[in-house]
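Peer 1: A predicted structure for the sequence below; I have some questions about it.
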Amino acid sequence: MSKYLLLCEDDQYDRAVFAEIFQEVEKEYQLVMLEEGSEVMPFLATKQRRDAYPALILLDQNMPRKKGTEVLREVKASDDYKHIPVVIYSTHDGHELASESKALGAVTFMSKPYDYNEYIALIKTLMTLIV
């Protein structure tokens, strides 16, 4: 698989909007989407080589089965995956969640966009976080 970002978002509308704008803005990376936090670790486990891992993981915080910070904790506890940059994002714009996310190893916390220009800004910021 070519270079890609992994988006884990349970809201179908949010996934569709993000995917549409991502495709318009970003030409070098692809977008792979999962619907639930519990799918992230099994997805990563299917990747046989380090160069097949996502360049960045974007996790929605508020998912029904497994929250973004729970997935973040699992990713950062794994010797195989802890190098992958992870971003938590949420409609909840709380300093406490941002602090918790960073303490668990997220490169940053971001608020979910509400309009087209905010999505573009979010995507451009995400691309600067890829190492």
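Peer 2: Perfect, thanks for sending it.
Peer 1: C-alpha from now on. contacts and neighbour counts both.
Peer 2: Fine.
Peer 1: and for the helix or strand containing residue 75, what's in contact with it?
Peer 2: When elements are defined using DSSP states H and E, residue 75 is found to belong to helix 68-77. Contacts to helix 68-77, defined as CA atoms under 8 Å, 6 or more residues apart in numbering, come from residues 37-38, 40-41, 59-62, 81-83, 86, 88, 101, 104-106.
Peer 1: for PyMOL, what selects the buried ones among those?
Peer 2: Here the buried members of the contacts of helix 68-77 are turned into a PyMOL selection, burial being counted by 16 or more other CA atoms under 10 Å:
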select buried, resi 37+38+40+59+60+61+62+81+83+86+88+101+104+105+106
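Peer 1: my read: residue 88 touches residue 106, true?
Peer 2: Yes. With contact taken as CA atoms under 8 Å, residue 88 and residue 106 are classed as touching, separated by 6.8 Å.
Peer 1: check it against this one:
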Amino acid sequence: MNQNSSAVANSATKLFIAEDDLDDQLLIREALQESGVSESDIVFAADGMELLELLQSHDFNPALIILDLNMPKMDGREVLREIKNSDQFCHIPVVIFTTSSNQDDVSFAYRSGGNTFFTKPALFDELVETMKTITKYWFEKAVLPN
């Protein structure tokens, strides 16, 4: 995190983001940086399998996972179930961030242990505002496990 940022106070904070669309990755990265998150604290996975591999290969758990539902290989629904059924990872907050606003997806996400559900906004300014909301809540207001 950069020292001038009030959005993310803990320099050990990491965000793991599962997003298969490269354009969306770029936009999310830029929006997070505008929200005060350092590039070095953002880790992307291109699909659910890669996200689970990242979780298992690191010595630390991320402070937060941002998860797209619609991805190749292993979609976000499967990943969410894997994370929330794992003793090792179930405590990590998972924010669903997807193009879907289908009520079945929303219900599934919450029933399966998702902590928050956001539909991806169409405009970049709205994306920045959403990322600011996410980072302000999870890194300034909420108390997270170590």
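Peer 2: Happy to help now that I have it. It should be emphasised that the depicted structure is a prediction, and the values quoted were computed from it without experimental measurement.
Peer 1: which residue numbers in the second structure go with whichever helix or strand comes after the helix holding residue 75 of the first structure?
Peer 2: Scanning forward in sequence from helix 68-77 of the first structure by DSSP H and E, the next helix or strand is strand 86-90. Under TM-score structural alignment, strand 86-90 of the first structure corresponds to residues 94-98 of the second structure.
Peer 1: which other residues reach that stretch?
Peer 2: Residues external to stretch 94-98 of the second structure that are found in contact with it (CA under 8 Å, 6+ apart): 64-70, 80, 109, 113-120.
Peer 1: tell me where the first structure has helices.
Peer 2: In the first structure, the helices defined using DSSP state H lie at 12-25, 40-45, 68-77, 95-103, 116-128.
Peer 1: just to revisit the earlier point, in the second structure, what range does the helix holding residue 75 of the first structure match?
Peer 2: Per TM-score structural alignment, the counterpart of helix 68-77 of the first structure in the second structure is residues 76-85.
Peer 1: how many neighbours does the nearest residue to residue 61 of the first structure once chain neighbours are set aside have?
Peer 2: The shortest distance from residue 61 of the first structure to any non-neighbouring residue, by CA to CA, 6 or more residues apart in numbering, is to residue 68 (4.0 Å). As a burial measure, residue 68 of the first structure scores 26 neighbours (other CA atoms under 10 Å).
Peer 1: quick one: residues contacting the residue positioned nearest the centre of the first structure.
Peer 2: Within the first structure, the residue whose C-alpha comes closest to the C-alpha centroid is residue 58; the distance, by CA atoms, centre = their mean, is 0.6 Å. Contacts for residue 58 of the first structure were tallied using CA under 8 Å, 6+ apart; they are 5-8, 86-89.
Peer 1: which one (most neighbours) among those?
Peer 2: Neighbour counts for the contacts of residue 58 of the first structure peak at residue 86, which has 31 neighbours (criterion: other CA under 10 Å).
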